[in-house]
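Student: this one's sequence-less:
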């Protein structure tokens, strides 16, 4: 269903065909639950955006039959390093975690979406595009979704996997509690020579703010940085200057593949369900990219909700997944605030981190939190 035809009825309407919506659709397809997957774009996004797939998500993707294909497209890394400038403060290793995926996988989001979509099509299903949902109304017996183009779809349940500005969440009347960070974020994919090399993800602290460099397949690197006010469309010169300021002498940029500015919020929906309407992924929670956990938490939401819909355990979904989002938001907020500490707090941070980093239990717990293995 990629073109103009839209069925009139279904069991579950899934709004949004990003990683969360695709994972939910696969879960429902495997369980034999009828659904329609809607997306307002004529085709999937081709930018990389989320680039990290953590261990728990890989376990879920195994259940969906796509882990092996996705792993083949990415880089396996076992080390996450925290620095202040060039000074190494803390090394976190994923090796030895209680999972067959004792690493983090680096692969651009469009690869993740492509693998998920191929799996969905192998199951005989597809996304319906382009259909933008303009209205959502529920009653005692179901939900009516009205497209901007005029078509309607009747479903027993509807799921908002349609991002931070979710039409489903708005229709459900669910508040999105939280706030925005004052700084803006720059996200860029570059080809460069990087002194720390492609064997680790680097989180660099500094008075200017948070700075992350992560290797990607094909010799590329993902750069994420906070700034008081970033340009709307960061240029190659801007990214080169940013790297020189945040990591002097560490990078030699050869090409800018893609760059964007965005603002980050830390918010969690007050509820994940209102009657026959459900939320998952960024429609339910948004947070700092410091730990690379946004897409991961959304895919895990999708799997949990799909199983709950298939098994008639709808009351368990919010109870299982909302506490996870609260924990992820709190964790990434702490990481962001520690990274952007200034004054006396900066000096205290740089003293304490190397000290606590010598404690094996601290390093193991931090790796487990990043990998989301406690969220099983």
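Tutor: Cool, the structure landed. For clarity, every value in this text was computed on a predicted model and none was experimentally measured.

Student: switch to C-alpha atoms for all contacts and neighbour counts from now on
Tutor: Fine.

Student: quick one, helices of the stretch 201-350 of the chain?
Tutor: 236-246, 294-311, 315-339, 344-356 (DSSP state H, counting those that start in this stretch).

Student: In contact with residue 166, which residues?
Tutor: 160, 283 (CA atoms under 8 Å, 6 or more residues apart in numbering).

Student: Roughly how far does residue 367 sit from residue 80?
Tutor: 9 Å (CA to CA, to the nearest Å).

Student: any common contacting residues for these two?
Tutor: Going by CA under 8 Å, 6+ apart, residues that sit against residue 367 and also against residue 80 are 92-93.

Student: ok, these two, which is more surrounded?
Tutor: residue 367 (24 against 21; other CA atoms under 10 Å).

Student: got another, please set it beside the one above:
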């Protein structure tokens, strides 16, 4: 029979995605003992998030500047965001560099797949992740929680960080509801859920003028996003596509399925002389359904004084517009590590530091969800005068530098950065 292990530590992080890894890196920098586990056999390697914004890079760089530099070096810096119609007309342009360079050295959207970011974070963290650890129960015992796994192993910790995704077992164990941010009703599958395809593809040469090779582009009304992403050695013309899809797409859409969408409503599809990109190879593809959700609170205290704290998708969920998910999760992870460090130094057991974390990060998540929902509604467009007038109005407003600067600032997340007091 296999040996059953029981480990006692200060913090147990459940989930080794970006938010869990960010928390682990910050705890390691503070020399706070922790265990990090994940139910997968190894790290993610498929199509997921593809954008990093300034706030996440700034948060990582405070303790791991070399990590932030390596991530930036591995990605494509998109200093502009283009929004065009499928007829090729430019609706607007957001100059991220001009708007934000006075406030950060990361004045761009970094186009980089999530699995590359995670790999860099794991390298700096070291070989400490315990894989194939699927949680089956989380129970409060005295001042600690006992986290139990399918293997029979147990981790005892005062602080449990739920970084285990939108279907979080840890959140459910804490009895925290996952609700719609507007209605307050419990979130669940519904007819308004959006389906989309995420695909990494190699495009045939020559790359048509309808597809920029140095920046992010949104095709309004078509529900299509194109992003040039770093290619493996010996590879070129690699792009990430996000494609809104009515109904239910196949689990791993092939080139024919994706090409049909591009031909119908992709970039260049309605140009006087069509300039639709042609797919040479699909490297990876998957489907997702998304809806917005927000945990009713971001922490739970047991009667004995143990804490469960939520980060990332365990705390909030929204669509891919604006590339906010990975960034929000990384900043959650960084801040919860700070909160744990502060709480450990508090003589009296007070939940105040976690109340502050929950209030601040929940308000941030709510604001981001609202922004993403508005962007999604604009991107998917529609027929008739309503959509036409909306597009004209937004295009006119986006010609005002102060307005586009505000959008660039909101996308960067810098306005949500926690202000740290500096001793005199």
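Tutor: Yep, it's here. Given the structure is predicted, the values throughout are model-derived calculations rather than measurements.

Student: Mean neighbour count, the helices of the stretch 201-350 of the first structure: which tops it?
Tutor: Greatest average neighbour count among the helices of the stretch 201-350 of the first structure goes to helix 294-311 (a mean of 23), per mean count of other CA atoms under 10 Å.

Student: mean per-residue distance, that one to the second structure?
Tutor: The superposed helix 294-311 of the first structure is, by mean CA distance after the TM-score superposition for the first structure, a mean 0.4 Å from where its aligned residues fall in the second structure.

Student: got a list of contacts for that helix?
Tutor: With contacts defined as CA under 8 Å, 6+ apart, helix 294-311 of the first structure is touched by 19-21, 23-25, 27-28, 31-33, 50, 52-54, 57, 60, 280-282, 286-287, 313-314, 316-317, 321, 325.

Student: Report the angle between it and helix 315-339.
Tutor: Using axes from the mean of the first three to the mean of the last three CA atoms, to 10 degrees, the inter-axis angle of helix 294-311 of the first structure relative to helix 315-339 is 170 degrees.

Student: Tell me the residues of the second structure aligned with helix 294-311 of the first structure.
Tutor: Counting by TM-score structural alignment, helix 294-311 of the first structure pairs with residues 325-342 of the second structure.

Student: nearest residue to the counterpart of residue 395 of the second structure in the first structure other than its sequence neighbours?
Tutor: Matched across to the first structure, residue 395 of the second structure falls on residue 354, judged by TM-score structural alignment. Among residues not flanking residue 354 of the first structure along the chain, residue 89 sits closest, at 5.1 Å (CA to CA, 6 or more residues apart in numbering).

Student: Okay, the one you found and residue 369 of the first structure: tell me how far apart.
Tutor: Computed as CA to CA, the residue 89 of the first structure to residue 369 of the first structure distance reads 19 Å.

Student: follow-up on the earlier one: for the residue nearest to residue 354 of the first structure, I want the exact helix or strand it lies within.
Tutor: Per DSSP states H and E: residue 89 of the first structure is located in strand 87-93.

Student: coming back round to it: out of the helices of the stretch 201-350 of the first structure, flag the one nearest residue 161 of the first structure.
Tutor: Closest approach to residue 161 of the first structure among the helices of the stretch 201-350 of the first structure (CA to CA): helix 294-311, 8.5 Å.

Student: gap between that closest one and the chain center?
Tutor: Its chain's average C-alpha position is 13 Å from that of helix 294-311 of the first structure, according to CA atoms, centre = their mean, to the nearest Å.

Student: next one: stretch 282-298 of the second structure
Tutor: Centre-to-centre, stretch 282-298 of the second structure and its host chain are 9 Å apart (CA atoms, centre = their mean).

Student: Stretch 264-282 of the first structure now?
Tutor: 15 Å.

Student: re earlier: filter the contacts of helix 294-311 of the first structure to the buried ones?
Tutor: Neighbour counting by 16 or more other CA atoms under 10 Å classes 19-21, 23-25, 27-28, 33, 50, 52-54, 57, 60, 280-282, 286-287, 314, 317, 321, 325 among the contacts of helix 294-311 of the first structure as buried.

Student: Which members of the residues you listed occur in strands, if any?
Tutor: Taking DSSP state E, the ones among those that sit in strands are 52-53, 286.

Student: of the residues you listed, closest to residue 374 of the first structure?
Tutor: The closest of these, once distances to residue 374 of the first structure are taken by CA to CA, is residue 53, at 15.5 Å.

Student: so how far is residue 330 of the first structure from that closest one?
Tutor: Separation of residue 53 of the first structure from residue 330 of the first structure (CA to CA) stands at 20 Å.

Student: One more: residue 302 of the first structure?
Tutor: Residue 302 of the first structure sits 21 Å away from residue 330 of the first structure, going by CA to CA.

Student: again, but for residue 74 of the first structure
Tutor: 28 Å.

Student: what's the answer for residue 22 of the first structure, then?
Tutor: Residue 22 of the first structure is 27 Å from residue 330 of the first structure, by CA to CA.

Student: Same check on residue 226 of the first structure?
Tutor: Residue 226 of the first structure sits 18 Å away from residue 330 of the first structure, going by CA to CA.
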